[in-house]
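Chemist: Return a 3D structure for these sequence lines:
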Amino acid sequence: MFKTIHVIVAPSSYLEDPLKYRRHRLAEYLLSQDTAQEIIWISPETHSFFNSNLNILKEIKLNCDILQIKIGDYKSLVRNIEWFQNSLIHFIHEKHEEQVNYYLWYTYPAFSALSQLKIWKSVIYDCSDMWVEAEKTNHFLQNFIKRQLIRRTERRIVSSANYCFASSLTLQNRLLYKRISTTLIENGVDYSKFQVVDKIDINFNKKPTLGFVGGLKPWKIDFDLLVKVFKVKHDWQLVLVGSTYGQMGQAYQKLQKLDNVKIIPTVPYDEIPSMVATFDIGILPYIENNYNEGVFPLKFFEYLAGGLPIVGCGLPSTNNYIEDGVYEHVKSETELFIAACERALNSKSEENKSRRLALAKQADWVKKFEKMWGIVNGSK
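Modeler: Model prediction:
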C-alpha cells in the first residue's frame, strides 16, 4: 500500500493561530490514517516590499509528521499571482517521491499554481470562510484589488479541484455557482473532551454567566450589542475568552470598562471545555454583514457539547438548528437579545440538556472527516 503525503494550504502557519481551527483538526485526522507519512503545511508570511525574504521559502520541521513551509509575501501578491509561485512549484517537484500518493488540500484560496501540477491523486478545496470578504483595510482601492485577486485565485482552485466541501449552507450555495457538486460538512466538536471536565472558577460575582470563546475580531463580533446588553443587565456577567485582532474600536474599549465583564486572553485548547463548563449560556453575538453570512462557528457544537443553551445573531447558516431549549437566533437588537437570553436561562431541564448533547454527539469531528475522506477516496 502506498504511503500518503498531504499538502495543506492555509492562511497562517500551523502554530501561529491562537485557536485550533478546522484546518488543524483536518491535519490531525489525516495523520491518524495508517498510510499517512507527512503533512506539508504551506502558508504565506507577510513582508514589506523591500524585504529580502519576499517569495523565499522557509522550511520548519515542527515534528516528525509536519513540515511547515512559509512563503514571503507582500500585499497578497505572491499568494494570488501564479508568476510569483515558481519557487514553491520547484520545491514541491523536488519533494516528489515515487510510490507515494499526494493530496493537495486548499483550506484557503492561495497559491493556485500548485493545483496545476500532475502529481496529485486529488485536489480538494475545503471552504470554511467567505475569504473574499475577509482581511479588509481602510483603503478602498487596496480592498478592491485584493478582493479581485482572491476571487480569481478561488475560481482557479475550484475549477481544478476534484472535490469541494463547504462548512455552511451559504458557502455551499456560493460554490455551487462555480461547479456542479459541493458537499456540505459543517464544523464539528471533539465531543468526548467536553464530557469530563474540571470547572475553572471564573464566576467572580456568582451572577448568571454568558460566555463566548473565540477570536475577538471587530469585523465579526458585535461589541456594540454587548455594551448595550451589559449596561442594562447588571445582574448578568459576560466572560469573553480569546485574542483580539487589529484595531478593536471604541465599543470594545467601552466593554472592557464594564464591571460585569471579564475578558480572558486565549487559553490552551485543552482548557476550553473547563471554561465552557462555567457558563450558563453560550452566546454567538455576530454582526449582521456579508462575511458572517458564511460563518458556521466552531464554538456552536462546543457549547452544545458542554450542555449549554445558545443565543446567537448575525448567523443565517445556523438557522436550521433553531429549537426551543437548544438554540435561539435573533436580530441584533438589545431587547430581543436580552429576551432570548432570559428564555435560555429558564431552559435548564434535563430533557433540554440531553437534546443539546445528542446534537453535539452527532457532530463529532471524527465523523465529519470520515465522511470527507470517504468521499475523496471513493468509499462514500
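
Chemist: Could you use CA atoms for every contact and neighbour count after this?
Modeler: Will do.

Chemist: Contact partners for W105?
Modeler: H6, V7, I8, V9, V123, I124, Y125, D126 (Cα atoms under 8 Å, 6 or more residues apart in numbering).

Chemist: Go ahead and build a PyMOL selection from the buried members of the residues you listed.
Modeler: Applying 16 or more other Cα atoms under 10 Å to the contacts of W105 leaves a buried subset, and the PyMOL line that selects it is:
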select buried, resi 6+7+8+9+123+124+125+126
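
Chemist: Which of the contacts of W105 fall within strands?
Modeler: By the criterion of DSSP state E, membership of the contacts of W105 in strands covers H6, V7, I8, V9, V123, I124, Y125, D126.

Chemist: mind giving me JSON lines with these and columns for distance to E271?
Modeler: Output for the ones in strands among the contacts of W105, formatted as JSON lines (distance: Cα to Cα, whole Å):
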{"residue": "H6", "distance to E271": "29"}
{"residue": "V7", "distance to E271": "29"}
{"residue": "I8", "distance to E271": "27"}
{"residue": "V9", "distance to E271": "28"}
{"residue": "V123", "distance to E271": "35"}
{"residue": "I124", "distance to E271": "32"}
{"residue": "Y125", "distance to E271": "31"}
{"residue": "D126", "distance to E271": "27"}
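
Chemist: which among those residues gets closest to K233?
Modeler: Comparing those against K233 with Cα to Cα places D126 closest, at 40.5 Å.

Chemist: is it true that the closest one touches F165?
Modeler: Yes. With contact defined as Cα atoms under 8 Å, D126 counts as touching F165 (4.7 Å).

Chemist: longest strand of the protein?
Modeler: strand 36-46.

Chemist: show me the residues around D235 that make contact.
Modeler: Per Cα under 8 Å, 6+ apart, neighbours of D235: K207, P208.

Chemist: Let's see this one next, to set against the first:
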Amino acid sequence: MGLVSMGHAVHVYCVDNSDAPVARQENRDGVIYHISKSAKGKSLFGTINHPVTSLNRIFDDFQQCDIVHVFQPFLSVYLPWKFNFRKKARITFFDWDDLWVDAERDREKKNFKAGWDYKLKGYFERKIPSISKHMTVCSKLLKTLAIERGAKQVDIVPNGFWEYDVPAKAVAREKLGLQKDAVYVGFMGRTGFELHWAFKAFEISLSKGANIRFALCGPTADIMDGLSDQVKNNLDYLGSLTPADTRYFAAAIDLGLLPLMKTDFNESRFPIKFAEYLAANLPVLCSEVGEVNEYGKKYPWVIKAGVSEEDWIKHFESTVQLLAEGKLVPVNREVVLNDLSWEGISKQVERIYLEAAEV
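Modeler: Alright, predicted model coming up:
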C-alpha cells in the first residue's frame, strides 16, 4: 500500500490456502492480488511446499516488471521464480523474515507433512542466499546468516504499523467487554511459546496483592489449560480478534507483554506485536532478545526484561509496581512513527529498489 501511494504499481502473486474453486484477482487498497488455486493433497503436503501447486505456478501468467520481490524460502515460491518470473523482471530481491529450520515450531516433526516442510525450508534457507544479489531481512541475525551463505547485498527492513487514531481507553474497553476501571496487562498474538512466563509472573504478583488483570487474545483456548483458579479469575480471554479489533485491544490495556526466550528463532524475527503495541502508545515489557531489543535499547517506554524466565518474573513485578504508581515513561509517538510506520518503511524499500536499479 505504501508503494502504491507513492505512485508505483504493485502486483502480488500468491496461492490460496483454502479449496477455492477458481484462480482470481482482487484489488485490495490499490494492490492487485493474483491468487492461484492450491492443488489437492494439502493434508499430506500442506500448501507452501506442495509439489503439484508449485509446478502449476510455473505456468502462471506473471507480468513484466522492474522488481520481483520473492517472499519466503518455499518450493511454491522458488520454482515459479526460477522457471518463469525471473525472466520477466529486471531485478530480483529475496525476502527472509524468520529462521524457519530448527525453530521451536518445527522441532517436532511428527508426520510426513512436517518432515517434508522441514527439509524443503532448510534447503531453500541455504539455497536462496547463495544465489541472491539482493535480499531483505528483518534482523541482524538473518543479515549475518544471509551474507555467510553467499548473499551480496542485504538490507534490514523492520515490521511496522499504519498510523491511526488510537481509540480512547474507555471506548476500547467497552467494545471488548473489559472492566472499565481495572489495571490491565495484556498479550496478543499467536506465537506464545513463552506465554507461561507471563502467567507465572502474573500469578506471583496476584499472590503478593497486586490489583491487576490480564487480557489475552490470539492463542487458542487450550493455552489456559492448567492455570490456577486465581489466574483464571483475573484473566479476560478474548479469543481470536480481527486486525481492526486488535487495535482496540492494544488501546484498552495499560502494558503490553512480549516475553521471548533466547533462541535462534526469536533472535531472527521481528514480532509484529511489538510495533502494534507501540502504535497504540502502549508501554511494553519486552525481553532483551532479537531485533526488537535494538529498539528497546533506545526507547525508555520499552521496559527491558532480561533473557530468561527468572529475569521476566523479576521485571514483571517491578514494572507492575511502576504501572500502579503511574511512573512508566509514556510513548513518544513521533519517534515511534519515524522508526516503525509503514509509510516510512515503504520509503526505505523504495530507496533500496531505486539504488539496486541504478547499479
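
Chemist: Overlay them and tell me the TM-score.
Modeler: Overlay of the two chains. TM-score (TM-score structural alignment, normalised by the length of structure 2): 0.77; 332 aligned residues with a Cα RMSD of 3.5 Å.

Chemist: quick one on the thing from earlier: now the longest strand of structure 1: buried residues?
Modeler: Buried-residue list, strand 36-46 of structure 1, by 16+ other Cα under 10 Å: A36, Q37, E38, I39, I40, W41, I42, S43, P44, E45, T46.

Chemist: Just send these back as CSV, with distance to T318 of structure 1 too.
Modeler: Converted to CSV, the buried residues of strand 36-46 of structure 1 look like this (distance: Cα to Cα, whole Å):
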residue, distance to T318 of structure 1
A36, 34
Q37, 36
E38, 35
I39, 32
I40, 33
W41, 30
I42, 31
S43, 29
P44, 31
E45, 33
T46, 33
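
Chemist: And the strands in structure 1?
Modeler: Going by DSSP E, structure 1 shows strands at 3-9, 36-46, 57-61, 66-73, 100-106, 120-127, 163-166, 183-184, 209-213, 237-241, 261-264, 281-285, 310-313, 327-329.

Chemist: Contacts for the second one next, please.
Modeler: Pointing back at strand 36-46 of structure 1 there. By Cα under 8 Å, 6+ apart, strand 36-46 of structure 1 touches 3-14, 27, 30-31, 64-76, 79.

Chemist: what does the first one give?
Modeler: Residues from elsewhere that reach strand 3-9 of structure 1, judged by Cα under 8 Å, 6+ apart: 27, 30, 35-43, 99-111.

Chemist: how about a cut-off of 6 Å?
Modeler: For strand 3-9 of structure 1, contacts defined as Cα atoms under 6 Å, 6 or more residues apart in numbering pick out 35-42, 100-107.

Chemist: now the fourth one
Modeler: Under the criterion Cα under 6 Å, 6+ apart, residues 38-47, 53-61 lie in contact with strand 66-73 of structure 1.

Chemist: hmm, back to that, so among the contacts of strand 36-46 of structure 1, which ones count as buried?
Modeler: By 16+ other Cα under 10 Å, the contacts of strand 36-46 of structure 1 give 4-14, 27, 30-31, 66-74, 76, 79 as buried.

Chemist: in the stretch 151-300 of structure 2, which spans are helices?
Modeler: 169-176, 195-207, 229-232, 243-252, 264-268, 272-279, 292-296 (DSSP state H, counting those that start in this stretch).

Chemist: Compare those helices and report which one is nearest to L75 of structure 2.
Modeler: Going by Cα to Cα, the one of those nearest L75 of structure 2 is helix 264-268, 20.8 Å.

Chemist: Mean per-residue distance, the closest one versus structure 1.
Modeler: For helix 264-268 of structure 2, the mean deviation from structure 1 after alignment is 2.1 Å (mean Cα distance after the TM-score superposition for structure 1).

Chemist: That helix maps to which residues in structure 1?
Modeler: Counting by TM-score structural alignment, helix 264-268 of structure 2 falls onto residues 290-294 of structure 1.

Chemist: buried sites along the matching stretch?
Modeler: Going by 16+ other Cα under 10 Å, stretch 290-294 of structure 1 has these buried residues: Y291, N292, E293, G294.

Chemist: How about the second one: what's its closest non-neighbour residue?
Modeler: What it means is N292 of structure 1. L315 (6.1 Å; Cα to Cα, 6 or more residues apart in numbering).
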